[in-house]
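1. coords please:
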Amino acid sequence: MEENRILDKIKKCLEMAKGKSSNPNEAEIALRQAHKLMEIYNLEMGDVLASMAGEAKVAAGSESDPPAWRVRLARVCAEAFGTHFIISTSWFEQASFIFIGCAAAPELAGYAYQVLERQLQKARRDYLATQKRCKRSTKVARGDAFAHGWLDAVSTKVEQFAGVEENIAEAIQAYMSKKYPKLGPAKMKRHKLKARDEVASDAGYRAGKNAQLHHGLGHQPVARLTQGVS
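-> This is a model prediction of the structure:
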């Protein structure tokens, strides 16, 4: 698109103006050129910042509102890769998480969520298989408590990747304001644990402690969760 081409040109001019050119005159000319292009095409700095961000969408595993532990997992992954996330729900499609960030961060956050979610689902399923003679509601509550316990252990490991540079945060905010201006905050429900649920939470925490998150080659964040040895 023509607008994308112009935005790319403006971004290059701004990069040169910020010091990528060793010649002060060239930096000043680049800044003037960026302002001129913005004026000609009726663009604001918010448009330029928003063009630096993008999004990646992953299924939230629910036809309606995803449970609190899935939302929490999405938040952990979003923070780890310096992204923002929103919950997308509608009557005609399954719920999904949308990760918003710069460069490859949204895809990495989405991939991390999918990998971690599979591991957590398996651990939760294995634990529930040990729960006999329970009502469905009791089983669901214990499964959710287990999941939160698992996340209590894993979140500290994932958070080691966290850190957002100011200009990235500004780009994400500009993207959100441009594409999702009417979005409201989501409330995460987490019920008070009963005695049996606390047992499930402790079991989840022990299982989560055995999870390991590794960096890839060159210290690039790669979402690969493996079961370690306790």
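2. going forward, measure contacts and count neighbours with C-alpha atoms only.
-> Will do.
3. how about the strands in the protein?
-> Assigned by DSSP state E, the strands in the chain fall at 53-59, 84-90, 93-102, 211-215, 221-227.
4. in a markdown table: these, plus mean neighbour count and distance to Ala30.
-> As requested, the strands of the chain are arranged in a markdown table below (neighbours: other C-alpha atoms under 10 Å; distance: least, C-alpha to C-alpha, whole Å):
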| stretch | mean neighbour count | distance to Ala30 |
| --- | --- | --- |
| strand 53-59 | 20 | 22 |
| strand 84-90 | 19 | 31 |
| strand 93-102 | 22 | 23 |
| strand 211-215 | 17 | 38 |
| strand 221-227 | 17 | 34 |
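5. make CSV out of those strands and add distance to Ala112.
-> Formatted as CSV, those follow (distance: least, C-alpha to C-alpha, whole Å):
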stretch, distance to Ala112
strand 53-59, 10
strand 84-90, 13
strand 93-102, 11
strand 211-215, 10
strand 221-227, 5
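6. so which of these comes closest to Gly149?
-> For Gly149, the closest of the strands of the chain is strand 211-215, at 12.6 Å, according to C-alpha to C-alpha.
7. what does that closest one rub up against?
-> Outside strand 211-215, the residues that touch it by C-alpha atoms under 8 Å, 6 or more residues apart in numbering are 154, 157-158, 221-228.
8. relative to Asn167, which of the strands of the chain is closest?
-> The closest of the strands of the chain to Asn167 is strand 93-102. By C-alpha to C-alpha, the value is 9.9 Å.
9. make a markdown table from the contacts of strand 211-215 and add distance to Ile86 to it.
-> Below are the contacts of strand 211-215 laid out as a markdown table (distance: C-alpha to C-alpha, whole Å):
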| residue | distance to Ile86 |
| --- | --- |
| Val154 | 21 |
| Lys157 | 22 |
| Val158 | 19 |
| Pro221 | 22 |
| Val222 | 22 |
| Ala223 | 20 |
| Arg224 | 23 |
| Leu225 | 23 |
| Thr226 | 27 |
| Gln227 | 29 |
| Gly228 | 31 |
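10. one more to put side by side:
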Amino acid sequence: MMDKQKVLSKVAKLMALAKSNGASTNEVETALRQARNLMKRYNLEHIEVEAHSVDEVSVVTNTRRHLKTGCTRWQQLAQKPSTAATLPISTR
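-> I've put the predicted structure just below:
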């Protein structure tokens, strides 16, 4: 007897195969039949299979934050006094 997580994983893979664009009609029917049989045998609901197949992803935002204050780098630079006002003016 398989544990519930393995069964959920197997059913999720079968459902993905059934939904894939490259699967033949026979593959789709076989995958759905096997998925239904496993769900019936292990008393699983469709929602459990869907919840098991949810993936987490991370997204890179390229935002820099100062860990202590939450201040971004451009805000830190904006708070510094400008050195442009103290530069000598060229008289060429």
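11. of all the strands of structure 1, which lies closest to Ile6 of structure 1?
-> Here strand 53-59 is closest among the strands of structure 1 (C-alpha to C-alpha), at 15.9 Å.
12. could you check the angle that closest one makes with strand 93-102?
-> Orientation note: strand 53-59 of structure 1 sits at an angle of 150 degrees relative to strand 93-102 (axes from the mean of the first three to the mean of the last three C-alpha atoms, to 10 degrees).
13. next up, the contacts around the most centrally placed residue in structure 1.
-> Residue closest to the average C-alpha location in structure 1 (C-alpha atoms, centre = their mean): Ala78, at 2.1 Å. Each residue near Ala78 of structure 1 by C-alpha under 8 Å, 6+ apart is listed here: 84-85, 99, 106, 109.
14. okay, Leu17 of structure 2 and Lys10 of structure 2: tell me how far apart.
-> 11 Å (C-alpha to C-alpha, to the nearest Å).
15. also His66 of structure 2?
-> Distance from His66 of structure 2 to Lys10 of structure 2, counting by C-alpha to C-alpha: 44 Å.
16. what about those two, which has more around it?
-> Shown here are His66 of structure 2 and Lys10; by other C-alpha atoms under 10 Å, Lys10 has more neighbours (16 against 10).
17. circling back to that earlier point, Tyr175 of structure 1 is nearest to which of the strands of structure 1?
-> Across these, Tyr175 of structure 1 has its closest neighbour in strand 53-59 (6.3 Å, C-alpha to C-alpha).
18. mind giving me the packing neighbours of the closest one?
-> Applying 3 or more C-alpha pairs under 8 Å, 6 or more residues apart in numbering; DSSP states H and E, we find strand 53-59 of structure 1 packed against strand 93-102, helix 105-128, helix 166-179.
19. again, 6 Å this time
-> Here strand 53-59 of structure 1 touches strand 93-102, helix 105-128, going by 3 or more C-alpha pairs under 6 Å, 6 or more residues apart in numbering; DSSP states H and E.
20. between the ones you listed, which gets nearest to Leu49 of structure 1?
-> strand 93-102 (10.1 Å).
21. that closest one versus helix 166-179: what angle between them?
-> Going by the same axes, to 10 degrees, strand 93-102 of structure 1 makes 140 degrees with helix 166-179.
22. quickly note the distance from Leu44 of structure 2 to Ala12 of structure 2.
-> Distance from Leu44 of structure 2 to Ala12 of structure 2, by C-alpha to C-alpha: 12 Å.
23. those two: who's more crowded?
-> Under the criterion of other C-alpha under 10 Å, the comparison of Leu44 of structure 2 against Ala12 puts Ala12 first, with 21 against 16.
24. what's the local residue count around Glu27 of structure 2?
-> Around Glu27 of structure 2 there are 15 residues (other C-alpha under 10 Å).
25. no no, Val71 of structure 1
-> Neighbours around Val71 of structure 1, by other C-alpha under 10 Å: 20.
26. check Leu17 of structure 2 too.
-> Leu17 of structure 2 has 18 nearby residues by other C-alpha under 10 Å.
27. check the alignment and tell me where it lands in structure 1.
-> Under the alignment (TM-score structural alignment), Leu17 of structure 2 pairs with Met16 of structure 1.
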